[in-house]
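Take this sequence and fold it.
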Amino acid sequence: MADITAASVKELRERTGAGMMDCKKALAENNGEMEAAIDWLRAKGLSAAAKKAGRTASEGLIGAVVEGNRGALVEVNSETDFVAKNDIFQDFVRNAAQLALQHGSDVEALGAAQYPGGGTVQEKLTDNIAKIGENQSLRRAAVLEVGEGAVVPYVHNQVAPGLGKIGVLVALDSAAPGETLNELGRQIAQHVAAAHPLALAADDLPSDLIERERGIAMEKAKESGKPQNIVEKMVEGGLAKFRKENALLTQLFVRDNKTPVAEVVASAAKQAGTGIQLIGFVRFQLGEGIEKKQEDFAAEVAAAAGASKAEPVA
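Below is the predicted model of the structure:
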C-alpha cells in the first residue's frame, strides 16, 4: 500500500472540501493516486464540490480581439495580480491577441512571430520579465472564424477594454444583420462565461470524460443496493443528465433558467427571418488547470532561521 503523507491528505482536503479522515481513506483505497481519490470521494458523495478539483490558481490576463469574421483569445500568465494592472503587461496581452488573429492558436508559432517595434513575441516577453521583475508566460491561444456571420467576444471581470479574467468567443453562422448577431452572440457568450459548457453538443463531449463519469455514476448507483437492472438505468439516467448539463446547446439559458440555448438561437433566427447556426465557442478562464504553489510563510521563516544557524536568545 502506498505511503499516505500528511501533505497529500491536505491537498485532497483543499481540492474537494471533504473531511480529513475521508480524504485519508480515499487515498488509502486508491493507492495514493490523487485523481482516483477525488473520483472515489465524489462517488461516495463526500466531495463538497467536484469543480474544486479544477480550481484556478494563476494570475495574469485573458485578451480578446475580433476583426471582421475572425476572433482570437490569448492567456498570458504572471506571478501576481499586481502585474496584471501594469501598462506594459496589458499592452503585451493586447498585441499578443492581435497577432494571434494572424498567426493562429499555435503558441510556439505565435512566440516566433514578429512583435510590433522589433524582435519576436517571445523576445518581447523576455524583455518584459526583465523590466517588470516577475516571471510571465504566453500560455495558450485560440482562434474562431466564420465565412458569413459574426464572431462575438465577451470579457468578464474586465480590467481594461478586451482584457480580463474570463474571455469568451462565440461563432454564429448567418446572413442575419450584424446588430442581431452581435446582441445574440453577446448574450450567449455571457452564458458561456457563467455556465462553463464543456462542448457545443452532447456528442462532442470527450469519450474519456464520459467514461470517467460513468464510473462515478456506477459507484453511486451501487451504493443504493438496488438490483443490477435498476443500477444500469440509474447510470444511464445520470449520464444523460451530465451530457445535457455540460453541452452548450442543451444547457438552460442563464437569463431565464428554463429555455435551452438551442431554442434561444432558433427564436432569434425566427425573429430575424433567416437561419442562425451556433457553430462554436471558446472559453478561457485565467489559470484553469494550473495549481498554484502554496507558500508556507512560517515554514520559510523557520527554514531561513535554521539556515543562519543562529541560536535562540535566552
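
From here on, just use CA atoms for contacts and neighbour counts.
OK.

Spell out the secondary structure type for Val265.
helix (DSSP: H, G, I helix; E, B strand; the rest coil).

what about the closest residue to it other than its chain neighbours, how many neighbours?
The shortest distance from Val265 to any non-neighbouring residue, by CA to CA, 6 or more residues apart in numbering, is to Ile276 (6.7 Å). As a burial measure, Ile276 scores 21 neighbours (other CA atoms under 10 Å).

So Ile276 sits against Ala269, correct?
Yes. Applying CA atoms under 8 Å, one finds Ile276 in contact with Ala269, separated by 5.2 Å.

shared neighbours, those two?
Applying CA atoms under 8 Å, 6 or more residues apart in numbering, one finds that Ile276 and Ala269 are jointly contacted by Ala176.

one step back: so the residue nearest to Val265 versus Gly117, what's the distance?
41 Å (CA to CA, to the nearest Å).

Report the distance from stretch 193-210 to the chain centre.
Taking CA atoms, centre = their mean, to the nearest Å, one finds stretch 193-210 lying 12 Å from the centre of the chain it belongs to.

what's it in contact with?
Taking CA under 8 Å, 6+ apart as the rule, stretch 193-210 contacts 156, 166-168, 239, 243-251, 254, 279-281, 283.

Check stretch 267-282 too.
Applying CA under 8 Å, 6+ apart, the contact partners of stretch 267-282 are 142, 144, 168-177, 180, 184, 200, 265-266.

Now intersect these with the helices, please.
Using DSSP state H, Thr180, Leu184, Val265, Ala266 are the members of the contacts of stretch 267-282 that sit in helices.

residue boundaries of the helices in the chain?
6-16, 20-29, 34-43, 81-84, 87-103, 107-112, 121-132, 178-195, 207-223, 228-246, 261-272, 297-308.

Any of the contacts of stretch 267-282 buried? List them.
The neighbour count (16 or more other CA atoms under 10 Å) marks 142, 144, 168-176, 184, 200, 265-266 as buried among the contacts of stretch 267-282.

just the residues you listed now: which is nearest Phe82?
Val168 (23.2 Å; CA to CA).

Could you pull up the residues touching the closest one?
Taking CA under 8 Å, 6+ apart, we find Val168 in contact with 64, 73, 153-155, 189-190, 192-193, 281-284.

With adjacent residues omitted, what lies nearest to it?
Distance criterion CA to CA, 6+ apart; nearest residue to Val168, sequence neighbours excluded, is Arg283 at 4.5 Å.

so who does that neighbour touch?
Ile166, Gly167, Val168, Leu169, Val192, Ala193, His196.

structure for this one too, so we can compare:
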Amino acid sequence: MEITAGMVKQLRDATGVGMMDCKKALAETNGEMEAAIDWLRTRGLAKAAKKADRVAAEGLVGIASKGTTAAVVEVNSETDFVARNEQFQTIVGTIATLALEAKGDVAALGEMAYPGTSNTVSVELGEAIAKIGENMNLRRTELVSVSDGVVESYVHNAVKTGLGKIGILVALESTGDKAALSALGKQLAMHIAATNPLSIDPEDLDQTVVARERAIILEQVKESGKSAEIAEKMVDGRMRKYFEDVTLLAQTFVIDGETKVRDAIKNAEKTVGAPIKLTRFVRFALGEGIEKVETDFAAEVAATAGVKK
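Got it, this is the predicted structure:
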C-alpha cells in the first residue's frame, strides 16, 4: 500500500512521534492507522512523544576517532543522573562512533542503523526514553579531518573515555613528527576548553558579531565626549583587544601563560620538524544555547501541599 504524506501527518498528529518513525510504522502495518499506533506504542515511541516538550539540557558530549578523522556528538537528557546511567553512556559512545560516517549531518546520523538492533539511532533513543523515563535527543554532531597531520581531542569532566561535559577537536596539518604534533594538539584542545574562542582568527569571525561589537564600543566612546578622531582610535584599540580575547591564535596560551597561541604553534615546528597549520577546531559544551527553566523546588513543594510560601 502507498504511504502518503497525509497518512504520515495524521499519525504524527495522533502520536506526536517524528515523521520518519511514523512513515516506518505505517509501512510495517500496511497503512493501518490503529495498528501503526500500536506499533509505535510497543516500541515506546508514543510514550516518548509525551516527554518531548520537557527540556533536555543535560546529557553527554561524546567523541570518537579513527585515523586522521574524529567526530563529536551531543546527546541530551533531562537530568545529570541519566548521564551517569551506563545504558545512556553506551548509547552516546555508540552514536559517537557512528558519527564518523555521518559527515557532520545530524539528520543522517539519526537515520543510521543502530548496531545489534533493527532500529535506527532515533528509534533506539526513543526506546531508551521509554525505559529510562526521561526525554532525550540527539542534538548535533561535527566531523573534523585532515589529509596529513592529526586530529587531536580532549574531553573535560570525563565520566568515561570519550564522554564528558565539554568535547574539543583540533585539526593540525603537518608532514612532521606525528607524536610531537599530537602532543601540541592535546595542549591546544585543553586551551580551547578553557578559553572558548569564537574562531581561529579575526577573518573567520561572524562579521555580524564584529559589527555589533564595534557599534557597542563606539557608543561607549562617544559618551566619553572625545573628538571623532580620538574616538575612532579608541575604538580601533578596543577592537584589537576584543580580537585578542575571542580569536584562538591571538589568545595567550594557557599552558605557559605568556606565549600567544600563534607563536606557540610556530615554536612547536622545531620539535615537529615541519610547518604546522591549525585548520579547524570544534568545541561542544553540553547544553550551551539551550534555555533552561529555573524552578524554585521549595515553592513547588509548597504549592503541591497547598501551603503559601
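
what two of the contacts of Arg283 of the first structure are the furthest from one another?
The span of the contacts of Arg283 of the first structure, defined through CA to CA, is set by Leu169 and His196 at 12.5 Å.

residues contacting Lys9 of the second structure?
Neighbour list for Lys9 of the second structure: Met19 [criterion: CA under 8 Å, 6+ apart].

what's the matching residue for it over in the first structure?
In the first structure, no residue is paired with Lys9 of the second structure according to TM-score structural alignment.

what helix or strand does Lys9 of the second structure sit in?
If you go by DSSP states H and E, Lys9 of the second structure is part of helix 5-15.

could you check the angle helix 121-132 makes with whatever helix or strand comes next after that helix?
Tracing the chain C-terminally past helix 5-15 of the second structure and defining elements by DSSP H and E, one meets helix 19-28 next. Going by axes from the mean of the first three to the mean of the last three CA atoms, to 10 degrees, helix 19-28 of the second structure is angled at 90 degrees with respect to helix 121-132.

give me the stretch of the first structure that helix 19-28 of the second structure matches.
Under TM-score structural alignment, helix 19-28 of the second structure has no counterpart anywhere in the first structure.

Could you check how far the residue of the second structure most remote from its centre is from Met239 of the second structure?
The centre of the second structure is farthest from one residue, Ser227, which by CA atoms, centre = their mean lies 45.1 Å away. For Ser227 of the second structure, the distance to Met239 of the second structure equals 18 Å [CA to CA].

Quick one: end-to-end distance for stretch 252-267 of the first structure.
14 Å.

what does stretch 164-184 of the second structure give?
In stretch 164-184 of the second structure, first residue to last residue: 21 Å (CA to CA).

Then stretch 287-299 of the first structure?
End to end - CA to CA - stretch 287-299 of the first structure spans 26 Å.

about what we covered before: can I get the contacts of Arg283 of the first structure in JSON lines with distance to Arg94 of the first structure?
Output for the contacts of Arg283 of the first structure, formatted as JSON lines (distance: CA to CA, whole Å):
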{"residue": "Ile166", "distance to Arg94 of the first structure": "15"}
{"residue": "Gly167", "distance to Arg94 of the first structure": "13"}
{"residue": "Val168", "distance to Arg94 of the first structure": "15"}
{"residue": "Leu169", "distance to Arg94 of the first structure": "16"}
{"residue": "Val192", "distance to Arg94 of the first structure": "22"}
{"residue": "Ala193", "distance to Arg94 of the first structure": "20"}
{"residue": "His196", "distance to Arg94 of the first structure": "24"}
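
what's the closest of those to Lys258 of the first structure?
Of the contacts of Arg283 of the first structure, the one sitting nearest to Lys258 of the first structure (CA to CA) turns out to be Val192, at 15.6 Å.

contacting residues around the closest one?
Val168, Leu248, Arg283.

which of those residues show up in the second structure as well?
Retained in the second structure (both residues aligned by TM-score structural alignment, their matches' CA atoms under 8 Å) from those: Val168, Leu248, Arg283.

For Glu291 of the first structure, which of the helices of the first structure is the nearest?
helix 6-16 (10.1 Å).

so stretch 35-45 of the first structure matches what in the second structure?
Using TM-score structural alignment, stretch 35-45 of the first structure finds no match anywhere in the second structure.

tell me how far that stretch is from the chain's mean position?
Between the centre of stretch 35-45 of the first structure and the centre of its chain there are 21 Å (CA atoms, centre = their mean).

and if you look at stretch 263-279 of the first structure?
Relative to the centre of its chain, stretch 263-279 of the first structure is centred 28 Å away, using CA atoms, centre = their mean.

Stretch 224-236 of the second structure too?
Mean-position distance between stretch 224-236 of the second structure and its chain equals 40 Å (CA atoms, centre = their mean).

List the buried residues for it?
Under the neighbour-count criterion of 16+ other CA under 10 Å, stretch 224-236 of the second structure has Ala231, Glu232, Met234, Val235 buried.

between the residues you listed, which is closest to Trp39 of the second structure?
Closest to Trp39 of the second structure, out of all of these and judged by CA to CA, is Val235, at 62.7 Å.

Now which residue in the first structure aligns to that closest one?
Counting by TM-score structural alignment, Val235 of the second structure corresponds to Val235 in the first structure.

Now do the contacts for its match.
Going by CA under 8 Å, 6+ apart, Val235 of the first structure touches Arg214, Ala217, Met218, Ala221.
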